[in-house]
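> Just the structure for this:
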Amino acid sequence: MIMTGSRNSGFTSVTLLVTVLLLGGCAAAEVPVETRIANALPAKTVQAAGETEAVATANADAADDPAIWRNPANPAGSLIVGTDKKAGLYVYGLDGKARDFVDAGRVNNVDLATVGERIIVAASDRNDLANAQITLFALDGATAKLTPLGKVAAGAGEAYGICLYRAADALYAFMVVKDGTIRQVAIDLSGATPTGKVVRVMKLGTQSEGCAVDPASARLYVAEEDAGLWRFDARADGPVEPVKVAAADGKAIVADAEGVAVADGYVVVSSQGDNAYAVYRLSDETYVGRFRIAPGTFGSTEETDGIEVVAGDFGPSFPDGIMVAQDGMNAPRAQNFKLVRWGEIKAALGL
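Predicted coordinates:
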């Protein structure tokens, strides 16, 4: 059974007011709550089927972004990697229990990819605020242990978002710097320590973070917090101009636009401003609905930063895929991650 103990508080205007006050310097927080949510589209509700243990950093905005590794031989033995952006990386089982922790300092976002026989984990490393780095690990699927491999330079600026793209020619990391600069870094894992080369630079106008790649279409999706969701060509030789997919106009996405996940023919965006999630169909990038993770056995979610979705069989508890969402308000405990059945989200939205 996954750990319990979360609050079951409802989604109220008081909660939103607290959210705004906590966001402090964010541009969206300067706009009254009532204004930001007045035009928000309706959202269906689902409940979490589990949650992780809380991160160790208490009384702080600490948990941030998850990644999911599906164990093909034993789906119920799959793993979740999550960041404590003040301290390092956790590895959790689907029962929510922490299996490993690596003291990596200020790692903000995380993603993973299978390269040959290895599970490669990449985190955006902001220990040096002036110079972005990618910290790489190998994840052992059997022991759930992380082994540090080294760091790769990713250019000037504060590291923020990261996502991986396993192309035919290379493993690429997209480093989203806090100012909206996006660098595509080719990762070479053939040597004793990893190396990297910036092969392309893209740019959004303001603070950006969440990103995800649809490998089938070679498209990169990036959330610009106060502007909305953008698409880029993910190919190393592709054009660098962004295409607007959805605006953070207070309807489907209420700023901040935060975490981004791509799976099962859909792209999901965390509408942090009203504690919801917007869903778009990948084939034509049309809006198909919104949902919230409502109070239940494991509590609701508020102020979600990072999200991840992976479709497929994850065993009896998650037979149709899994969504993992950071929970920014998990009192009386520190922040954690909530686990939701992807099949229930699709059913709620009629997908």
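> Going by C-alpha atoms from here, please, whenever you check contacts or count neighbours.
OK.
> ranges for the strands of the stretch 201-350 of the chain?
Using DSSP state E, counting those that start in this stretch, the strands of the stretch 201-350 of the chain run over 208-214, 219-224, 228-233, 243-247, 257-263, 266-271, 276-281, 287-294, 307-310, 322-327, 336-341.
> Would you indicate which residues of stretch 153-170 are buried?
Using 16 or more other CA atoms under 10 Å as the test for burial, stretch 153-170 gives 153-155, 157-166.
> Give me the number of neighbouring residues for residue 41.
The local packing of residue 41 (other CA atoms under 10 Å) involves 15 other residues.
> quick one: it from residue 294, how far?
The gap separating residue 41 from residue 294 is 16 Å, by CA to CA, to the nearest Å.
> same question, residue 301
7 Å.
> Quick check: the nearest residue to residue 118 once chain neighbours are set aside vs residue 121, distance?
Leaving aside its chain neighbours, residue 118 sits nearest to residue 138 (6.7 Å; criterion: CA to CA, 6 or more residues apart in numbering). Going from residue 138 to residue 121 by CA to CA gives 6 Å.
> quick one, which of these two is more surrounded?
residue 121 (24 against 19).
> what about that one, is that helix, strand or coil?
strand (DSSP: H, G, I helix; E, B strand; the rest coil).
> Show me where this protein has its helices.
Taking DSSP state H as the criterion, the chain carries its helices at 13-23, 33-37, 342-349.
> Would you mind putting the ones you listed into a markdown table with mean neighbour count alongside?
Below are the helices of the chain laid out as a markdown table (neighbours: other CA atoms under 10 Å):
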| stretch | mean neighbour count |
| --- | --- |
| helix 13-23 | 15 |
| helix 33-37 | 16 |
| helix 342-349 | 17 |
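> for the ones you listed, which one sits closest to residue 105?
Shortest distance between residue 105 and these, using CA to CA, is found for helix 13-23: 22.4 Å.
> how about this one, so we can line them up?
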Amino acid sequence: MRYTRVLMAGVLAAAAVTGPAAAAVQNRGLTEVTAVAETAPNWDDEAGGDANADDPAIWVSPTRPDRSVVLGTLKNGGLTAVDLTGKQLQHIATPPAPEEGQEPGRFNNVDLVQGAVLGGRLRDLAVVTDRGRDQLRIYSVDRRGADAKNKVLTDVTSPKAPLVFSTDTAEVQDQRTAYGVAVIADPHGPLVAVTRRNEARIGLFRLIADGANVTYTPVTRWDFPTSFKLRDGSTWAPCEEPGDRPQFEGMVFDRTTRTLYAAQEDVGIWRVPLTGRPELVEKVREFGQPAAYDEATEECAPTGAPAPDAGRHLSADAEGLTIAYRNGTRTLYASSQGDSTFAVYRLNARGLTYRAGFQVVDGPAADGVQHSDGAAVTTRSLGARFPHGLLVVHDGENTPHDADREGTNFKLVRLEQLP
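Sure, this is the predicted structure:
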């Protein structure tokens, strides 16, 4: 998640200026929806426990859908579990640094798998990337859901859980660590895709039982391009901080085709078959536009016009991805973080087809959504509050503000509002 990105010239650059008038220029023609509930504000300072909301996941109760639970990562602030009104049920702190001078836990993304059989046990599991310590944390979900209250999650991470990408604890301190995550069921144990911070790499891991606990083992990995050939014959590379490569974060598995969709933040959306060659199927608006990094401002600024190769529907960063399954169709929702909107795609054999866009605006129950990172969706009826399904999205600028404190949270949206 990065809020300072390369901006296109013209109308997109104007829309990047803060304020409702600028937003209206960019967002004309988009469907406007409102949240019916939100979680409590999180404050990214010492008084607030350094809590910064990032990525949600939805656990759906198989027996009492209205008792379903939303999980959300809070980075240094840990992991939260809330009910469908947004009220917190349980809070889990990050693990401390393993040794003095080393990084403590920092929970970045979360995903869920339900009905997994591991070690002869049927389990619902939440998998969290611990970006600080470069590990996966695994939690068992109590099937009572919200009725389990502050016991809805139990840590079942094996003490033998290995580092995800780093070779040793010294490399962990560089923080090129586990970042985004997506999980899919598999007869041999759930498969977990994990992105690496500041690298163009995704690793695939398998969850395995370790007695009553759960650990993981590597399966394969993909390394993606860091520069791209444009149609005019030139080569373009996304603007990054010196030493960084264009990273991935938001991901989702299409469970019907066992295909991974992964958002490379400054590039676009990749379609990644578990067996086969990855394909870039959607580009951000900034794709191909020259830009330079300014050391003084620590920002990228465009140095040329937008490229003919650019996409039309996503403004970098391309972020949270989630898939809705309904009546034989698959709909991919993608967070366009750069202009605080969401793009809607229909998945098909050729990849994806753009259908519409929407933004979450201020409503009577909650404020709107800006700079959204993670997203999660279900089409299951969750009772009277969400009879047709639920979309949960991260809000990177929760209001009202509290002086200079950075406030974030999660918004809960009725699915029937979406285009």
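> can you tell me which residues contact the residue nearest to residue 118 of the first structure?
If a contact means CA atoms under 8 Å, 6 or more residues apart in numbering, then residue 138 of the first structure has 118, 119, 120, 121, 146, 147, 148, 149 as its contacts.
> can you check residue 19 of the first structure too?
Taking CA under 8 Å, 6+ apart as the definition, contacts of residue 19 of the first structure comprise residue 303.
> quick one: it and residue 37 of the first structure, what's the gap?
Plainly put, residue 19 of the first structure is 13 Å away from residue 37 of the first structure if you go by CA to CA.
> Check residue 315 of the first structure too.
37 Å.
> With residue 192 of the first structure instead?
Residue 192 of the first structure sits at a distance of 51 Å from residue 37 of the first structure (criterion: CA to CA).
> what's the answer for residue 182 of the first structure, then?
Distance from residue 182 of the first structure to residue 37 of the first structure, by CA to CA: 30 Å.
> Residue 154 of the first structure too?
From residue 154 of the first structure over to residue 37 of the first structure the distance is 37 Å, taken as CA to CA.
> again, but for residue 344 of the first structure
25 Å.
> and what of residue 155 of the first structure?
Counting by CA to CA, the gap from residue 155 of the first structure to residue 37 of the first structure is 37 Å.
> next one: residue 93 of the first structure
Distance, residue 93 of the first structure to residue 37 of the first structure, by CA to CA: 36 Å.
> give the contact list for the alignment partner in the second structure of residue 53 of the first structure.
Here residue 53 of the first structure is matched to residue 40 in the second structure, going by TM-score structural alignment. Counting by CA under 8 Å, 6+ apart, residue 40 of the second structure makes contact with 86, 87, 88, 409.
> out of these, which are inside strands?
Using DSSP state E, the subset of the contacts of residue 40 of the second structure located in strands is 88, 409.
> Tell me the one of the contacts of residue 40 of the second structure nearest residue 107 of the second structure?
Set against residue 107 of the second structure, the nearest of these by CA to CA is residue 409 (14.7 Å).
> Can you find the partner of that closest one in the first structure?
So, by TM-score structural alignment, residue 409 of the second structure is matched to residue 336.
> Would you check that its match makes contact with residue 328?
Yes - using CA atoms under 8 Å, residue 336 of the first structure is in contact with residue 328, at 7.4 Å.
> Neighbour count for those two, which is higher?
Just comparing residue 336 of the first structure and residue 328: by other CA under 10 Å the higher neighbour count belongs to residue 336, 27 against 23.
> Not counting its neighbours along the chain, what's nearest that one?
Closest to residue 336 of the first structure by CA to CA, 6+ apart is residue 54, at 4.5 Å.
> Could you do residue 348 of the first structure as well?
Closest residue in space to residue 348 of the first structure, ignoring its immediate chain neighbours: residue 44 at 6.3 Å, by CA to CA, 6+ apart.
> how close does the counterpart of that neighbour in the second structure sit to residue 12 of the second structure?
Alignment note (TM-score structural alignment): residue 44 of the first structure maps to residue 31 of the second structure. Applying CA to CA, the value for residue 31 of the second structure to residue 12 of the second structure is 18 Å.
> how about JSON lines for the strands of the stretch 201-350 of the first structure, with distance to residue 108 of the first structure added?
Shown next, in JSON lines, are the strands of the stretch 201-350 of the first structure (distance: least, CA to CA, whole Å):
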{"stretch": "strand 208-214", "distance to residue 108 of the first structure": "10"}
{"stretch": "strand 219-224", "distance to residue 108 of the first structure": "15"}
{"stretch": "strand 228-233", "distance to residue 108 of the first structure": "20"}
{"stretch": "strand 243-247", "distance to residue 108 of the first structure": "24"}
{"stretch": "strand 257-263", "distance to residue 108 of the first structure": "12"}
{"stretch": "strand 266-271", "distance to residue 108 of the first structure": "16"}
{"stretch": "strand 276-281", "distance to residue 108 of the first structure": "20"}
{"stretch": "strand 287-294", "distance to residue 108 of the first structure": "23"}
{"stretch": "strand 307-310", "distance to residue 108 of the first structure": "13"}
{"stretch": "strand 322-327", "distance to residue 108 of the first structure": "12"}
{"stretch": "strand 336-341", "distance to residue 108 of the first structure": "14"}
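> who's in contact with the alignment partner in the first structure of residue 78 of the second structure?
When the first structure is aligned by TM-score structural alignment, residue 78 of the second structure is paired with residue 88. Applying CA under 8 Å, 6+ apart to residue 88 of the first structure gives the contacts 101, 102, 103, 104, 105, 106, 107.
> try 10 Å
Residue 88 of the first structure makes contacts with 55, 62-63, 82, 101-108, 123, 125, as judged by CA atoms under 10 Å, 6 or more residues apart in numbering.
> and what of residue 192 of the first structure?
Contacts of residue 192 of the first structure by CA under 10 Å, 6+ apart are 149, 150.
> again with residue 62 of the first structure
Residue 62 of the first structure sits in contact with 54-56, 83-88, 106, 108, 326, 328, 334-336, where contact means CA under 10 Å, 6+ apart.
> What does it correspond to in the second structure?
Matched by TM-score structural alignment, residue 62 of the first structure corresponds to residue 52 in the second structure.
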